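Trainee: Need a 3D model of the following:
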Amino acid sequence: MSPTEPAEDPRPGTDQASGRPEDEAPEAAAETDTEPAEETDAPQDVWSARRDLWHHSPGIMLGSSAAIGGSLVGGDQHGVSGGRVVGDVIMGSKTEIHYGGWAGPAYASGDLPQDVLERLTALFAGCETFDTALGVLRTERVVVLTGAPFTGRRTAALNLLRQVGASPVRILDPDTSPADLPLELGSSQGFLLGDMITRRNQPLRESHLRAVQAKLAEHSSYLVITAGLHTSFEDTVRTTEWKPPAPEEVLRAHLGARVTEDEAGALLRLAATRDFLARQHQLREVVAFSQELAAYARGERRAEELERFSLTAVEQQVQEWFDDGTVSLHDKAFLIALAAFDEGPYALTAELSDLLYGFLLNIEEGGVRARIPVFGTSIAKRLQLARARRYPENEHTEWGPVRQMKSAFLDDRTPMALLVEVWTGHPSSRPALVRWLKRLAEDGRPLVRNRAAATAAVLAAADLPSAMALLIEPWAAARRYRFCLAAANALTLAHLLDTPNIPRILHDWCTEESGRIRWTAIRAYALLGPEMPEVALAALSGAARKVDAEAADGEEAEELVHSTAVLLLSGAGPTVLSRLAGFLQDEQSVRGLALRAFLEACTRAEDDVDEARPALLAWYARAAVTPGVEDDRLLVTLWRAALSERAHTGVALDRLRDWVRQADTDPESEAALSALLPSLAVAGPDHQRLSHLLRTVPGAHGGPPPSVAARLLATLTPALPTARS
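Mentor: Here you go, the predicted model:
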């Protein structure tokens, strides 16, 4: 086995069927040197693999300008915002945001000083939810606020207490058990229990709240409880869902206390402010941004710093998740999986996050088996923690679109920022990530395989040497084509992320001794070639010479043909067509590559839509009526060469028969063939060959001859026309 072969992980046992990955003992999990006894897969054809990559890659990676289906890059630069945003995410930030607030150690529990209470509530922006909660508090003396973290629940709670005149306010310990809660209520007028922590088997019950109400009534006191991610309560407990005010209202309120009204209006009109508000930022981030805007108004901040603030907030949130000891390893595994499968089916993300959790736990606990509750995981709380959403949408499958419940981060920059943080900021997780991505790369589902490649691409953009050594090179050298395809896709997507040196890697790999590595480079050129057609064709023709010297056919030779055909039908088609016509004067291996690729391209329909016109025939028709374009002449040159060369004549005639049958139901195709066929009959043998084809062409599925054949035959009969020169 090659030292770069991805070692086979032991397959999960019976627990895997229930969604609980077995985490093997360290010795069982170690990489092995055993190679599969036989090849277990065949390479996916380049056309469907390209389609899968386009359908299943994260949207932020491809952007609106990139199009692997057809022309790889069209319009502005690839990536997001011309690669600038992606580059910023990959490079990271040196800035740290210091969030103001009262939730620090000094106010974790105990009496909250009156001046602090007034300062924290002075800039509060009210909303309809606040009015509802206030009504409940006045009548019930206790209100339970639910909602996502960092949405202003605690500031709202303090304002609720202030509105009912409950002062002083005492902050209660979040670990206070529901049964002990009445005992913690002393003589203070107001109490706040923030992000109450309860055990699953000891939830907050209605009976607890009745006891609390009685105690509060004794002293005319009030209590606000905010329910966090770790709060369990019975369904009978009355809660009020906190829906915060609009970020713009909060920002306006805070700016009003820091700058003049005219300055506030100007700051709110800044492009950086509009971009910031377009993102779904937490209210603590909105407050911090108001401070940055005020500093900008005083000349203490540059415009670039304002523009960067939004992304910095995303990066800091990611760092908090992985630095926070209260976020479980299971939840951290889910965050990583969600980053890899952003905009993918939620159930798939959850399934594969459990697999990753087993690998991470094996590192952290040294061989402890991962025990995952089959039921009881709250989807809503998971997505709250992740600042993500769930929504229904069609997912592309091999059987067609299928309706799925998907999940995605609210901010589309979060996935990349998270993956970069884990890979570069927490390198101890790398062995688990490598094992996990290897398992994903060999999965039977195209979505899973392509997301493994996309994740590897992000890691390569952040740290190319490590990603190449640990992931992409072992995949490229593997015996199984699924790994090779994952490597090719990873390099393709890494290039879209502006990762340097990808063209050099592919160039070097095309001359590697390892056939699998050469195959990987050839497949990658099919995807990236439209951006650099001259480089791609030079590499592919060089590989053709090497393949011809070693073996006349095989998977590598087929891959060369298909990759070249993809380039011919890409946005770089005119350049590729000219080069292929030039290849006809080259040595036999290169000439053969040009003709086989041309004939392969003849099988593809326009836009890969079934029953559509053949793509090359449509191209010929357009070129024939376009002044100053000689593509039609070059297409005729390739047709003549294919028809006249014994090794390719049979296939070329088959392709023409297919075109004739398609033209039987398409007048535009018939018109194009009526112009093309006479230009191919330049000599007696050519005329006889094409006439025989049109007289004998069978209909589809062995049916009667297509009626269009007789009409096309009539275009050959009058004379033997000479092709346009």
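Trainee: only C-alpha atoms for contact and neighbour calcs from this point on.
Mentor: Fine.
Trainee: how far is stretch 437-451 from where the chain is centred?
Mentor: Averaging C-alpha positions (Cα atoms, centre = their mean, to the nearest Å) puts stretch 437-451 13 Å from its chain's average.
Trainee: can you check stretch 322-329 too?
Mentor: The answer for stretch 322-329 is 24 Å, by Cα atoms, centre = their mean.
Trainee: State the number of residues packed around the nearest residue to Thr722 once chain neighbours are set aside.
Mentor: Distance criterion Cα to Cα, 6 or more residues apart in numbering; nearest residue to Thr722, sequence neighbours excluded, is Val682 at 5.6 Å. Neighbour count of Val682, defined by other Cα atoms under 10 Å: 16.
Trainee: please give me the structure for this one as well, since I'd like to look at both together:
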Amino acid sequence: MTAEPEPPDQPVEDPPPDKEAPNTLEHPGALHSVRNTMSGTFYMNAANFGVDGVSASPLTRATGRVQESVVRAALDRFVTPPRFDAALGRLHRDRVVVLRGLRGSGKRTAALTMLREVGASTLYALSPQVTLSELAQRDYDRGAGYLVADRRVADADDSDFDWGLVRDRVQDEGAYLVATVGNEASNPADGTTHVDWVMVEPERVLRAHWPHEWPETLHEVLCSVNRVSDVIELARRLAAGESPDAAVTHLDGRAGDVVADWFAAGPTRRQVLEVAALAFAVGTDERTYESMLHKLVEHYEHHDPEVRPGELAAVEDRLRQRRSTLFNENELVSAVRYRDQYGAEQTALCFTVPAYHRHVLAQLWARLDVRFWDAVRDWLNGVAGRHGDPVAVGLAELADVSFGEALPLLERWAGGEVGAGGQHTAVQTLWAMAYREPLASAALRVATSWVTRGSPARRWAGAMAFSGDIGVRYPHDAANRLWQLCVQSHTASGNVEMVLAALFSRLVHDTADAGIVLSVLRTKLRRFSRSSADRRLLVIAIRATLAVLSARDGRAAFVEFLVSAPDRIDLVAELWASVLCYRPTRLAALTALRQALDTAGPDALDIAERLGRALGATLPPDEPPALRSDFQTLAARKGVPIGPVLAALLTVLTEFPTGA
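Mentor: Reported below is the predicted structural model:
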């Protein structure tokens, strides 16, 4: 049986508007800055996707209710772009507008500003995978604003007729909708929906964020800037006291010029291979990098008939000091010193400016032919399983340059063709992509394709991707896709229920969005409890719910959830009632609940009493006495008396008025 059709994406279960949710998560490099890998040490801070090479860009939820702090940030010092008024007028008139333009041109910020300008008090972000058919059928809150950022759907879906249906639906519901698409998207023939977006002048943005005089050289640099975020980062650096000459080195355009000049100067084969290897080895120590470089040289010699075997590693009369030459003769390469978990000083190799990383790959892609890239592909297939972290970061950068070159590698690794290590690296690559727009939406599409149409191994890799950073970025998509996979668990090569539990645990510990998973399960339990529903789907929902409620990292994840969201006690109680009342899972549920309460920490008694009252209001009248009896039987069987916390829950539960 196939999974039930997935309902249109709904912005459900978001933090209440009066509570600012801590839903930003630092890059893995900030959480685990030093990792011991199978073959060496990896220093993630040298390989981050942030703008400055020290602090990393945060991972934020991309769907659901848009937090007020995000809207305020968009409105703060907003500079009106050239086509803003035209787009705003169209939004006023039609309630739907699509901004079509280059990445980094400020479309998303402008979209949020437009929605607030037309009076939308509550804003929601929808999945970039949403189709026009779903947009034309979903429900909208009257007076609310909706954003679909980085939408990429087949052009066949974007007809005048389909957009007309979306307009009609949004207008009937009294809402507003703004979508942003890339410059490559087609423009419907009638032109009534799309507005070709033009980036605001960089000097105006810099003036708004740093209202001081600057040298003439800065004017020249700004002429080549093509991303609004670059200008804002430049302003931040200038405000922090950096000189203009130092601050502009981190501009993407300036970094691109430096790398292009380096390649134009005619580096040796060895130097080109050094930076190529570093692109997939950033953050590694010298020994790991040199080992990876040696393997790349071997593959390149094999694929390029113009190079004699051993030529690039020919023996010389004197011992070549290659390590010092790498740093002394290559301005693109640098090293950072850091202390590992033992306090010992270590070295990690990196690019001198983090932005060089992508531009090196862009230059390699633009300049070198298939022989070189065949060598790189074979090399990566060999090192992916041993050096997953740096290879994942490098492949994510390559995906930004040529997605078509990166995708076949991801597909192969996710399918298990290079072992479990390669599969893990494929998942890590999607996680790395989640930290950068619009790569995040591309990673979402890849994970979705694996889960819905992949082999068992790829389905499992997709599930794992959704349990981590992709799930943090797109929690609504993740919860729905993992549920779909639970229904089709025979098509995956692992325990999908436990992956859904892992997603819940991750969201509990790092975001304010864990209620999304619980709400999806509650919806399934209610729907499949009806007499006309498929009983098999109810059993799947109950087992998935038990796995989620049993999830723990220290203390139970649902306990952590209730500590941060005490008002969701009724939701949690309803889920516990479902797994406790279903006899095949009752023993496992009793065991999990007792273990959770025994390890609930300082909040144990409060949570036990509140959960007891909520369960009493949810359970059938004959269940509370039966539960007390079953807990006593379980305690006697294990020879462990009922503790004070569980006793408090049972006392409140059995004292609850019968039939309430």
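Trainee: where does the TM-score land?
Mentor: Once superposed, the chains reach a TM-score of 0.57 (TM-score structural alignment, normalised by the length of the second structure), with 450 aligned residues with a Cα RMSD of 4.8 Å.
Trainee: so who does the residue nearest to Thr722 of the first structure touch?
Mentor: Counting by Cα atoms under 8 Å, 6 or more residues apart in numbering, Val682 of the first structure makes contact with 720-723.
Trainee: In terms of distance to Thr414 of the first structure, which of these ranks first?
Mentor: Among the contacts of Val682 of the first structure, Ala723 lies closest to Thr414 of the first structure (Cα to Cα), at 58.0 Å.
Trainee: Just say helix, strand or coil for the closest one.
Mentor: Under the three-state scheme (DSSP: H, G, I helix; E, B strand; the rest coil), Ala723 of the first structure adopts coil.
Trainee: And Leu464 of the first structure, what's its match in the second structure?
Mentor: Matched by TM-score structural alignment, Leu464 of the first structure corresponds to Phe403 in the second structure.
Trainee: neighbours of that match, just the number please.
Mentor: Neighbour tally, Phe403 of the second structure, other Cα under 10 Å: 15.
Trainee: Can you tell me how far it is from Ala426 of the second structure?
Mentor: Distance of Phe403 of the second structure to Ala426 of the second structure, given as Cα to Cα, to the nearest Å: 14 Å.
Trainee: Pull the number of nearby residues for the nearest residue to Ala370 of the first structure once chain neighbours are set aside.
Mentor: Distances taken as Cα to Cα, 6+ apart place Gly358 nearest to Ala370 of the first structure, at 5.1 Å, with adjacent residues excluded. Using other Cα under 10 Å, the number of residues around Gly358 of the first structure comes to 27.
Trainee: so what corresponds to Gly358 of the first structure in the second structure?
Mentor: Gly358 of the first structure maps onto Glu298 in the second structure, by TM-score structural alignment.
Trainee: thinking again about what came up before, wait, the residue nearest to Ala370 of the first structure touches Arg369, no?
Mentor: Yes. Gly358 of the first structure is within contact range of Arg369, at 7.2 Å (criterion: Cα atoms under 8 Å).
Trainee: give me the element Asp111 of the first structure is part of.
Mentor: Take DSSP states H and E as the rule and Asp111 of the first structure turns out to sit in strand 110-112.
Trainee: Going by neighbour count, list what's buried in that strand.
Mentor: For strand 110-112 of the first structure, the neighbour count (16 or more other Cα atoms under 10 Å) marks 111-112 as buried.
Trainee: can you tell me what part of the second structure that strand aligns to?
Mentor: Going by TM-score structural alignment: strand 110-112 of the first structure matches no residues.
Trainee: The host helix or strand of Ala714 of the first structure packs against which elements?
Mentor: Element membership of Ala714 of the first structure [criterion: DSSP H and E] is helix 708-716. Applying 3 or more Cα pairs under 8 Å, 6 or more residues apart in numbering; DSSP states H and E, we find helix 708-716 of the first structure packed against helix 646-663, helix 667-680, helix 684-696.
Trainee: Using CSV, please lay out the ones you listed together with distance to Asp553 of the first structure and mean neighbour count.
Mentor: Converted to CSV, those look like this (distance: least, Cα to Cα, whole Å; neighbours: other Cα atoms under 10 Å):
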stretch, distance to Asp553 of the first structure, mean neighbour count
helix 646-663, 14, 18
helix 667-680, 29, 19
helix 684-696, 28, 16
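Trainee: Dump those helices into JSON lines; add distance to Ala339 of the first structure as well.
Mentor: Converted to JSON lines, these look like this (distance: least, Cα to Cα, whole Å):
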{"stretch": "helix 646-663", "distance to Ala339 of the first structure": "45"}
{"stretch": "helix 667-680", "distance to Ala339 of the first structure": "46"}
{"stretch": "helix 684-696", "distance to Ala339 of the first structure": "56"}
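Trainee: tell me the contacts of Glu301 of the second structure?
Mentor: Glu301 of the second structure sits next to 307-310, 312 when contact means Cα under 8 Å, 6+ apart.
Trainee: 10 Å instead?
Mentor: Counting by Cα atoms under 10 Å, 6 or more residues apart in numbering, Glu301 of the second structure makes contact with 307-312, 371-372, 375.
Trainee: Which element, helix or strand, includes the residue nearest to Thr722 of the first structure?
Mentor: Here Val682 of the first structure is assigned to no helix or strand, by DSSP H and E.
Trainee: Look at Ala56 of the second structure and tell me its secondary structure.
Mentor: Once three-state DSSP is applied, Ala56 of the second structure turns out coil.
Trainee: sorry, back to before: buried only: go through the contacts of Val682 of the first structure for me.
Mentor: 720-721.
Trainee: From the contacts of Val682 of the first structure, pick the one nearest Pro503 of the first structure.
Mentor: For these, the minimum distance to Pro503 of the first structure (Cα to Cα) is 39.3 Å, reached by Ala723.
Trainee: my read: that closest one touches Ser679, true?
Mentor: Yes. Judged on Cα atoms under 10 Å, Ala723 of the first structure makes contact with Ser679 at a distance of 4.6 Å.
Trainee: got any residues that touch both of these two?
Mentor: With Cα under 10 Å, 6+ apart, Ala723 of the first structure and Ser679 have common neighbours 633, 636-637.
Trainee: Thr352 of the second structure -> the first structure?
Mentor: By TM-score structural alignment, Thr352 of the second structure lines up with Leu410.
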